[in-house]
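Engineer: no FASTA, just this:
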């Protein structure tokens, strides 16, 4: 892209090091089953960037956002601003806390699998009789270790204390639960259940702030309230069409993934945009 900065490329995002700031550029790449797919989802990066921007500006929590306006970023190099517009975040650089701060409000995914075996989620005991997609009596905090590749690993709160110390662990649990509660209430007002989500936090000049992306379809499980029912896996606003198609495609999940059909790409794009528009009340125009 012509930017004169060190860059680290993740599965779906490029991170440029600008000294005491970082530039996060959300691509349209999409990953599933730990592979980056050969197909992209048009505008996905713009949707995720603008949804995170909405939450950073709406939630009353210290965060890393400086601006998403490319014209204000003072970037150097032969920059194609049309590629950056709408999908770029200039942010404060922090010392990243090496914990994925997961909050679960409903019983789904790996939590549901564990509950069926032991009536626990990440070691936290839950009442008997819950079903798939049941709302939990209250949201629970279930940290995980950050993995550079592959799946993050769930850990106990006690293990988190060993990694980051009791004071930081308690603070991140309290703040993560509070941010989830505020976001979930806002989303529910617009007909979307946030079943679970994960947050990342960083430290800069002694201050703990919210970083990365926040309450997006990539970092959260979004369900339409009008199609929600206990005892089933509700439809979601993320990669559902992609995962479902890959599952029935015959792909072995151990080789280069197949190219997605145009219909799956367009349906997935539509779901991301619908989630953005419903939660923010804004029209996605690009």
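Structural biologist: Happy to help now that I have it. Everything quoted here is computed from the prediction, not taken from an experiment.
Engineer: okay, CA-based contacts and neighbour counts for the rest of this
Structural biologist: Will do.
Engineer: Nearest the geometric middle of this structure, what residue?
Structural biologist: Taking C-alpha atoms, centre = their mean as the criterion, residue 219 is the residue nearest the geometric centre of the chain, at 1.5 Å.
Engineer: wait, isn't it in contact with residue 213?
Structural biologist: Yes. Taking C-alpha atoms under 8 Å as the contact criterion, residue 219 and residue 213 are neighbours in contact, 7.3 Å apart.
Engineer: list the residues that contact both of the two?
Structural biologist: The contact sets of residue 219 and residue 213 overlap at residue 199 (C-alpha atoms under 8 Å, 6 or more residues apart in numbering).
Engineer: ok, now how distant is the residue nearest to the centre of the chain from residue 157?
Structural biologist: Using C-alpha to C-alpha, to the nearest Å, residue 219 is found at 20 Å from residue 157.
Engineer: Could you do residue 235 as well?
Structural biologist: 30 Å.
Engineer: quick one, what contacts residue 93?
Structural biologist: Taking C-alpha under 8 Å, 6+ apart as the criterion, residue 93 is in contact with 19-22, 64, 204.
Engineer: So between residue 235 and residue 157, which is more surrounded?
Structural biologist: Each of residue 235 and residue 157 had its neighbours counted (other C-alpha atoms under 10 Å), and the higher figure belongs to residue 157 (20 against 15).
Engineer: For residue 162, see how far away residue 108 is.
Structural biologist: Between residue 108 and residue 162 the distance, using C-alpha to C-alpha, works out to 27 Å.
Engineer: Of the two, give the one with the bigger neighbour count.
Structural biologist: With other C-alpha under 10 Å as the criterion, residue 108 and residue 162 differ in neighbour count, and residue 108 comes out ahead with 23 against 11.
Engineer: before we go on, here's another structure to hold up against the first:
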């Protein structure tokens, strides 16, 4: 089975007992062929995306590495209700798949920022705010924020861009009680994860969480969690002692890919194929983070 995503055609696996139902940029979802089994099989691929395009080639072992990292974080946060379900994984995807409960996913990306950088830094330079939240004057790119910020985004329909929204808009979308629950849970999980990362000599600069509700209405942490694709990690020593933004904020993710594309593509038409060294260096950064965390 094949699917098309932003001009890239990818092959969905044939997995005995499971029916392919959806493919995102980097993950594929399967439903059980047993009508009484409501679990979902979430398979992480080696695909890599940037600037809303799926790129070629993929990053070798990326799916397995990020699944390993998600599983490790779910274990660290074992008291937080999550989407994981019991059962044996199909052997062909056991290293890069998770069995998950079928949830009603909430249309909110729960972004938490502990440091100012990226789009937040761009906005701050223009208006002194991040996602509309006023911040003290004089902050520099990469600085730690006075306290972590919950800056939600609306998960747009497939093919459209996600949109940063206010907390008030979140209330409109999911109700006041659920919005407060999302904010509280996101900030609490970020604070715990940042402390764990700090003990490993790492800074968790920002991250995003996704949540869904089960049949009983319980809020559950879902999707990938605290991976290199959903989070920005920096080396704490480099951040403290670096003299340039690139030195201070060298992240353990696909920033190498973004930087190469920004320098070699005008964002018109299909993106070019990634060079071998860019692919290899990106894979090495994914692996280095896992080794640093001890995941």
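Structural biologist: Sure, I can see it. In this text the structure is predicted, and so the values were computed from the model without any measurement.
Engineer: what stretch of the second structure does stretch 114-121 of the first structure fall on?
Structural biologist: The alignment of stretch 114-121 of the first structure onto the second structure (TM-score structural alignment) covers residues 123-130.
Engineer: Buried residues in that stretch, which are they?
Structural biologist: By neighbour count, with 16 or more other C-alpha atoms under 10 Å as the criterion, the buried positions of stretch 123-130 of the second structure are 123-124, 128-130.
Engineer: so which of these comes closest to residue 205 of the second structure?
Structural biologist: Of all these, residue 205 of the second structure sits closest to residue 130, with 14.3 Å by C-alpha to C-alpha.
Engineer: That closest one against residue 118, yeah?
Structural biologist: No. With contact defined as C-alpha under 8 Å, residue 130 of the second structure does not reach residue 118; the gap is 10.4 Å.
Engineer: with the second structure superposed, average distance for the longest helix anywhere in the first structure?
Structural biologist: In the first structure, taking DSSP state H as the definition, the longest helix is helix 166-189. With the two structures superposed, helix 166-189 of the first structure lies on average 0.4 Å from its match in the second structure, counting by mean C-alpha distance after the TM-score superposition for the first structure.
Engineer: buried ones in the following helix or strand past that helix?
Structural biologist: With elements assigned by DSSP states H and E, the helix or strand that comes after helix 166-189 of the first structure is strand 192-204. By neighbour count with 16+ other C-alpha under 10 Å, strand 192-204 of the first structure contains the buried residues 192-203.
Engineer: Relative to the second structure, which residues correspond to stretch 94-104 of the first structure?
Structural biologist: Following TM-score structural alignment, the partner segment of stretch 94-104 of the first structure in the second structure covers residues 103-113.
Engineer: Against residue 132 of the first structure, how distant is residue 242 of the first structure?
Structural biologist: Applying C-alpha to C-alpha to residue 242 of the first structure and residue 132 of the first structure gives a distance of 22 Å.
Engineer: Under the alignment, what does residue 245 of the second structure map to in the first structure?
Structural biologist: Residue 245 of the second structure maps onto residue 232 of the first structure when the alignment is built from TM-score structural alignment.
Engineer: for its match, helix, strand, or coil?
Structural biologist: Assigned with DSSP: H, G, I helix; E, B strand; the rest coil, residue 232 of the first structure falls in the coil class.
Engineer: Thought residue 132 was touching it, still the case?
Structural biologist: Yes. Contact between residue 232 of the first structure and residue 132 holds when scored by C-alpha under 8 Å: they sit 5.8 Å apart.
Engineer: Between these two, which has more neighbouring residues?
Structural biologist: Using other C-alpha under 10 Å, the more surrounded residue of residue 232 of the first structure and residue 132 is residue 132, with 20 against 12.
Engineer: And the more buried one, what's its match in the second structure?
Structural biologist: Aligned partner of residue 132 of the first structure by TM-score structural alignment: residue 141.
Engineer: how about its match, secondary structure?
Structural biologist: Classified using three-state DSSP, residue 141 of the second structure is coil.
Engineer: Nearest residue to it in space, ignoring adjacent ones along the chain?
Structural biologist: Leaving out its chain neighbours, the residue that sits closest to residue 141 of the second structure by C-alpha to C-alpha, 6 or more residues apart in numbering is residue 117, at 5.5 Å.
Engineer: got it, and residue 132 of the second structure?
Structural biologist: Leaving aside its sequence neighbours, residue 132 of the second structure sits nearest to residue 166 (C-alpha to C-alpha, 6+ apart; 7.3 Å).
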